[in-house]
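Q: need a structure here:
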Amino acid sequence: MIRGKAWVYGDDVDTDVIIPGPYLRTKDVRELACHAMEGLDPEFAKQVRPGDVIVAGKNFGCGSSREQAPLALREAGVACVVAKSFARIFYRNAINVGLPVVEAAVVARQGEVVEVDLAAGKVTVGGRTSLGTKIPDFLLEILQDGGLVAHRRKEKEGAL
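A: Next up, the predicted model:
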C-alpha cells in the first residue's frame, strides 16, 4: 500500500516540464531529482517528500520519450503517479525505472492523503475510493523488483 501527500496537476503534463531539457545531459539521478517538475512547479523538488503521490488528469507524460522524466520523479521521492490517462511511452518508461503508475480518474486537493493499492488498482482520497485500471501482473512484478533492469537481473540469477 502506498500512502502519501497529493501533488495535484491537470491535463497534458508533458515531459518537458517534468524534467526540462537543460538537465537531460546529466547522468546523476540526484541532480535530475533536484529539477523534477521545475517547468511547471519550481518549488516541487524542494517540497516533495518520500512517499508523496502525483495526482493528474489525462495524458500525463506526453511529449518526448525521455526516460529521465519518470526517473526524476522517482528519485525526488514520488511513490506513485495517479492519472486519468498516461502517454504510452511515459507509462512504460515509468514501469521500466520502477515508478508505480495507476490509471484512475481521481479528484484530490493539494496535500490530501492518497492511498494506492497497486495490486487492486484502487485509489482512495478523502474517504472516496476509485477503481482504476489494474496493473497487469507481469508489470507489477517488474515494479516490485525495482524496475526492468533489476527484474531481468533477478530472472538471470534465477536461471543459474
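Q: only C-alpha atoms for contact and neighbour calcs from this point on.
A: Noted.
Q: for the protein, which segments are assigned as helices?
A: With DSSP state H, the ranges of helices along the chain come out as 15-18, 29-33, 44-47, 68-76, 88-97, 137-144, 148-159.
Q: mean neighbour count, the ones you listed: which tops it?
A: Comparing the helices of the chain by mean neighbour count (mean count of other CA atoms under 10 Å), helix 68-76 ranks first with a mean of 26.
Q: now for it, which elements pack on it?
A: Helices and strands touching helix 68-76, by 3 or more CA pairs under 8 Å, 6 or more residues apart in numbering; DSSP states H and E, are helix 15-18, helix 29-33, helix 88-97.
Q: longest single strand anywhere in this protein?
A: Ranked by residue count, the top strand of the chain under DSSP state E comes out as strand 2-8.
Q: hang on, the earlier thing: Glu112 is nearest to which of the helices and strands packed on helix 68-76?
A: Closest of these to Glu112 is helix 15-18, at 21.2 Å (criterion: CA to CA).
Q: and that closest one, how far out from the chain middle?
A: 13 Å (CA atoms, centre = their mean, to the nearest Å).
Q: what do you get for stretch 71-82?
A: With CA atoms, centre = their mean, you get 5 Å for stretch 71-82.
Q: one more: stretch 128-137?
A: Offset of stretch 128-137 from its chain centre (CA atoms, centre = their mean): 15 Å.
Q: with stretch 97-107 instead?
A: Between the centre of stretch 97-107 and the centre of its chain there are 6 Å (CA atoms, centre = their mean).
Q: that one: end-to-end distance?
A: 26 Å (CA to CA, to the nearest Å).
Q: in it, what counts as buried?
A: Neighbour counts over stretch 97-107 (16 or more other CA atoms under 10 Å) mark 97-107 as buried.
Q: could you single out the nearest of those residues to Glu31?
A: Among the buried residues of stretch 97-107, and counting by CA to CA, the member closest to Glu31 is Val97, at 16.2 Å.
Q: also this sequence, please, to line up against the first:
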Amino acid sequence: MAAAPTAAATVASTAVLAPRPAPTSAFLRRTQATSHRHPILKCRRAGTLTPAAAAGGSSPSSAVFHGEVFVVGDNIDTDQIIPAEHLTLVPSKPDEYRKLGSFAFAGLPTAAYPTPFVDPGEESTRYAVIVGGANFGCGSSREHAPVALGAAGARAVVAESYARIFFRNSVATGEVYPLELHDAGAWKECKTGDVVTVDLGNSVLINHTSGKEYKLKPIGDAGPVIEAGGIFAYARKTGMIASKAAA
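A: Below is the predicted model of the structure:
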C-alpha cells in the first residue's frame, strides 16, 4: 500500500537520536535500546513537528538510517515475523517488549534464511533496515509484528508492497517506517549484511556494498505520525487530544 504524497516541505534542522532516561512508550524504549546497543546504527531525525506544519500537511520525514540490511522475499507473513506462541508478551512492559524483539523473524524457515535476524541469546538485531519483496506483512492483523521488528532495533522496512494491516500497524505504533519501492527486484539484488542508507528526505535506498540506488515512494502523511512515535503520540503533539501532563 502506498502512502498519499504530501507537500515537499521538510524541516531543515536535525538532531542526533539519543537515549532518554525515562521512556514513556514502546517507541522510546526501542529508540533507547538501539542507541545503547548498536553504535553502528546511525539515525538522523527531523526536527519537531509543529501543529501548524501538521495542519498544512507538510512532512518532516527527513530521517536517515544507516547500517546493515536483512533481506527477505515475497509474502513474508506475520507468523514468520512473530510466531503466535509469543503473542502473550505484553509490549507495554519493558522486559516483555525486549523479549518480543528477541523473537523477531523467529518464524522464518532456516533452510531459506540461515542467518538469524536476532542472534541466539540476544534481544536486539544488528540490522537497521529490512528489505523485502511483495505483500510484506500479510496474514493476521496482529500489531505485534511491527512492534517485534521495532523492539529488535530495526528502523525501516523497504518492500515492493505491503499488506494493508501491516502498513497501518507500523504507522499506528510508530515502530518502523514501512517504505515502498518504486520498482521491483531490490530484494533479489541486495544481500543480507550489505551496508545501506535509507534517506527519507530524498526517498532513496542506497546500497553501498553493491553501489546501486533504489527510488522509494514518499512516505507522505504517515511520516509525521511515525516520527512522533505513533498515532497517540502524534495526536498529543498536535493538540488533537490532551497531553498526559495536561491530563
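Q: so where is stretch 35-48 of structure 2 in structure 1?
A: Following TM-score structural alignment, stretch 35-48 of structure 2 has no partner segment in structure 1.
Q: contacts only, for Gly150 of structure 2.
A: For Gly150 of structure 2, the contacting residues are 27, 30, 101, 175-176, by CA atoms under 8 Å, 6 or more residues apart in numbering.
Q: for these, please prepare TSV with the additional fields distance to Gly201 of structure 2.
A: Converted to TSV, the contacts of Gly150 of structure 2 look like this (distance: CA to CA, whole Å):
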residue	distance to Gly201 of structure 2
Phe27	21
Arg30	23
Gly101	28
Glu175	19
Val176	16
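Q: for those residues, which one is nearest Ser243 of structure 2?
A: Nearest to Ser243 of structure 2 among the contacts of Gly150 of structure 2, with distances taken as CA to CA, is Phe27, at 16.7 Å.
Q: what's near enough to touch that closest one?
A: 150, 173-175, 229-230.
Q: show me which residues of the helix or strand harbouring it are buried.
A: Per DSSP states H and E: Phe27 of structure 2 is located in helix 26-37. Across helix 26-37 of structure 2, burial judged by 16+ other CA under 10 Å covers 26-35.
Q: so what does Arg8 of structure 1 match up with in structure 2?
A: Careful, residue 8 of structure 1 is Val; it's not Arg. In structure 2, Val8 of structure 1 lands on Val71 (TM-score structural alignment).
Q: likewise Met37 of structure 1?
A: Mapped onto structure 2 by TM-score structural alignment, Met37 of structure 1 lines up with Phe105.
Q: and the gap between the closest residue in space to its match that isn't next to it in sequence and Gly239 of structure 2?
A: Nearest residue to Phe105 of structure 2, sequence neighbours excluded (CA to CA, 6 or more residues apart in numbering): Ile81, at 4.1 Å. The spacing between Ile81 of structure 2 and Gly239 of structure 2, counted by CA to CA, is 34 Å.
Q: equivalent analysis for Ile165 of structure 2, please.
A: In terms of CA to CA, Ile165 of structure 2 sits 26 Å off from Gly239 of structure 2.
Q: for the aligned partner of Ile226 of structure 2 in structure 1, what are its contacts?
A: Ile226 of structure 2 maps onto Leu143 in structure 1, with residues paired by TM-score structural alignment. Leu143 of structure 1 is in contact with 95-96, 98-100, counting by CA under 8 Å, 6+ apart.
Q: ok, Leu143 of structure 1 to Cys80 of structure 1 distance?
A: Distance, Leu143 of structure 1 to Cys80 of structure 1, by CA to CA: 11 Å.
Q: between these two, which contacts overlap?
A: Common neighbours of Leu143 of structure 1 and Cys80 (CA under 8 Å, 6+ apart) are 99-100.
Q: hang on, the earlier thing: now for the match of Val8 of structure 1, how many residues are close by?
A: A count of nearby residues for Val71 of structure 2, using other CA atoms under 10 Å, gives 25.
Q: that one against Asp194, yeah?
A: No: using CA atoms under 8 Å, Val71 of structure 2 is not in contact with Asp194; the gap is 9.2 Å.
Q: so stretch 89-96 of structure 1 corresponds to what in structure 2?
A: Mapped onto structure 2 using TM-score structural alignment, stretch 89-96 of structure 1 covers residues 165-172.
Q: that stretch vs structure 1, mean deviation?
A: Once fitted to structure 1, stretch 165-172 of structure 2 is off its aligned match by 0.9 Å on average (mean CA distance after the TM-score superposition for structure 1).
Q: give me the contacts around that stretch.
A: With CA under 8 Å, 6+ apart as the test, stretch 165-172 of structure 2 has contacts from 1, 136-138, 141, 143, 145-147, 176-178, 222, 225-226, 230-232.
Q: tell me who's in contact with the residue nearest to the spatial centre of structure 1.
A: Relative to the mean C-alpha position of structure 1, the nearest C-alpha, by CA atoms, centre = their mean, is the one of Val81, at 3.7 Å. Going by CA under 8 Å, 6+ apart, Val81 of structure 1 touches 53-56, 99-102.
Q: what does Gln144 of structure 1 give?
A: Going by CA under 8 Å, 6+ apart, Gln144 of structure 1 touches Gly98.
Q: repeat for Thr124 of structure 1
A: 114-116, 130.
Q: as CSV, those residues with neighbour count and distance to Leu24 of structure 1 would be great.
A: As requested, those are exported to CSV (neighbours: other CA atoms under 10 Å; distance: CA to CA, whole Å):
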residue, neighbour count, distance to Leu24 of structure 1
Val114, 28, 30
Glu115, 22, 31
Val116, 26, 30
Ser130, 16, 35
